[in-house]
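Novice: pasting a predicted model and its sequence here:
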Amino acid sequence: MKILMIDDDQKLCRLVADYLEPMGYKVEVAYTGTQGLEMFRAGAYHAVILDVMLPRMDGFEVLKQLRQESGIPVLMLTARGEETDRIVGLELGADDYLPKTFSSRELLARLRAVTRRYQQTESRANAEQAGQTLRFADLEIEQASRTVRLQGELLNLTPVEYDLLAVLANAAGRVLTRDYLLEAVAGRNYDVFDRSIDVHISSLRRKLGEQPRQPRYIQTVRTAGYMFIA
């Protein structure tokens, strides 16, 4: 499996490569955001490990450009460990987040989780080629093409946001727990990243134009999870 690591910490890049390569990963490294984007566009990678704090072009801007071109799994790193960084990264389309105090084993576990989720998403996409279109008032979910339209306008959803919406819509009227949703869209248990579902749901709601106190499609069920309103 081929990994692109974009990080200006050369020592850390060497340590990560030395640990991952015996595990079957080929790690290629870029030390700036610009170089990382050039390598990404020229190569075929299975995942990206992306630092937030990069010279000239920060990791958030790199992530924005990556998401305009690909749904490739992105694992973000930050030295600051701030919740704001985590939320911003997830809202921009990162698949997971890891503070730079991580252990090598944790990095490997997170990397395996995001790549497994992506592979599962791709498999579901292939299986949904003949899938039905879901229609709810002014919302249309075309499962064959994995596209969503609101009042006829195409929405720009991240892969995780689309998966969440599709899972909820296919179970319209039923309450789905955060545990269930995490397993359904990410193939991992909630204790790996217990607030990621809430962040993705918040971003999804914003793109659906929902008002926090008057949800049109996604309702929060207190202490339980979320329910799609048909």
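Specialist: Structure's in. What do you need? Numbers count the residues shown, from 1 in each chain.
Novice: could you use CA atoms for every contact and neighbour count after this?
Specialist: OK.
Novice: and the residue nearest to residue 130 when sequence neighbours are not counted, how many residues sit next to it?
Specialist: Of all residues not flanking residue 130 in the chain, residue 144 sits nearest, at 5.7 Å (C-alpha to C-alpha, 6 or more residues apart in numbering). Residue 144 has 16 neighbours, counted by other C-alpha atoms under 10 Å.
Novice: next, the one to line up against it:
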Amino acid sequence: MTRILLVEDEEKLARFVELELAHEGYEVERVADGRAGVERALGDDFDLVLLDILLPKLSGMEVLRRVRREKNVPIIMLTARDAVMDKVAGLDAGADDYVTKPFAIEELLARVRVALKRHAASSPAASGDPAPRPLAACGVTLDAERHEVTALGEPVELTAREFEVLHSLMEHVGRVLTREQLARDALGYDYVGETNVVDVHIAHLRAKLDDRFGIKLITTVRGVGYVVRES
């Protein structure tokens, strides 16, 4: 049975989410503060963590950072904050998705299913196929199996979300990807027209790759999206 850790201090909301998840067939364990969340997430094997940001004893962001240093379990953030930069901060710190309160339970359940599916598909044991070959363009190499990126032979540190955006672009060299496609395929959530989360990640990638190494990897196609060309 799929096991989910719910870290939420709002008693009524936590109980409601726990019951709905249990109704869907998930095994749910619930804790009400950040310190307990870290202890349980690191002390046991869960398939997914639902993590509130505003928690007593230890913030959800700190819980996320500590868990991410040791485990690759899918983590969905639950928060009342709706600012773009708050979402970017959570995603850059390693969250797999971000749900803003109040939310419809159907949306949360859908995001849980997507996160579990994406994690299962990326697991080395998910397929007996040979490991994919590294992707390369404009002096940049991306090794998905090792989760490594180099530019002109030098290692480049990317956040989990920056890596996913770059991976999507380099998987489709020469093809223009819209913001909607990048948000859906790389970031794992539906694109909202006024949100510039994708643009923020592209800006970070350009600073770490194009600007630092003097290359032209990511091109903007005005009114459409972004593309990585072969040269």
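Specialist: Arrived safely, thanks for sending. Everything numeric in this text was worked out from a predicted model, so none of it was measured.
Novice: care to give me the TM-score?
Specialist: Superposed pair, TM-score by TM-score structural alignment, normalised by the length of structure 1: 0.82. Supporting alignment: 227 aligned residues with a C-alpha RMSD of 3.0 Å.
Novice: follow-up on the earlier one: need the contact list for the residue nearest to residue 130 of structure 1.
Specialist: The contact partners of residue 144 of structure 1, by C-alpha atoms under 8 Å, 6 or more residues apart in numbering, come to 125, 128, 129, 130, 131, 132, 133.
Novice: same thing but 10 Å
Specialist: By C-alpha atoms under 10 Å, 6 or more residues apart in numbering, the contact list for residue 144 of structure 1 reads 124, 125, 126, 127, 128, 129, 130, 131, 132, 133.
Novice: for residue 122 of structure 1, see how far away the fifth one is.
Specialist: The one in question is residue 128 of structure 1. Per C-alpha to C-alpha, to the nearest Å, residue 128 of structure 1 is found 10 Å from residue 122 of structure 1.
Novice: about what we covered before: let's have the contacts of residue 144 of structure 1 in CSV, adding neighbour count.
Specialist: Shown next, in CSV, are these (neighbours: other C-alpha atoms under 10 Å):
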residue, neighbour count
124, 15
125, 17
126, 13
127, 12
128, 15
129, 13
130, 11
131, 14
132, 11
133, 14
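Novice: now secondary structure and distance to residue 140 of structure 1 too, for those residues, in a markdown table please.
Specialist: Compiled in a markdown table, the contacts of residue 144 of structure 1 are given as follows (DSSP: H, G, I helix; E, B strand; the rest coil; distance: C-alpha to C-alpha, whole Å):
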| residue | secondary structure | distance to residue 140 of structure 1 |
| --- | --- | --- |
| 124 | helix | 18 |
| 125 | helix | 17 |
| 126 | helix | 19 |
| 127 | helix | 19 |
| 128 | helix | 15 |
| 129 | helix | 16 |
| 130 | helix | 16 |
| 131 | coil | 13 |
| 132 | coil | 11 |
| 133 | strand | 7 |
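Novice: and the residue nearest to residue 130 of structure 1, helix, strand or coil?
Specialist: coil (DSSP: H, G, I helix; E, B strand; the rest coil).
Novice: what do you get for the one 4 residues further on?
Specialist: The assignment at residue 148 of structure 1 comes out as strand when based on three-state DSSP.
Novice: in space, what's closest to the spatially most central residue of structure 1 - neighbours in sequence excluded?
Specialist: Residue closest to the average C-alpha location in structure 1 (C-alpha atoms, centre = their mean): residue 95, at 2.9 Å. Excluding the flanking residues, the one nearest residue 95 of structure 1 by C-alpha to C-alpha, 6+ apart is residue 74, at 5.4 Å.
Novice: and the gap between that neighbour and residue 93 of structure 1?
Specialist: From residue 74 of structure 1 to residue 93 of structure 1 the distance is 8 Å (C-alpha to C-alpha).
Novice: with residue 158 of structure 1 instead?
Specialist: Taken as C-alpha to C-alpha, the span from residue 158 of structure 1 to residue 93 of structure 1 is 6 Å.
Novice: these two: who's more crowded?
Specialist: residue 93 (26 against 22).
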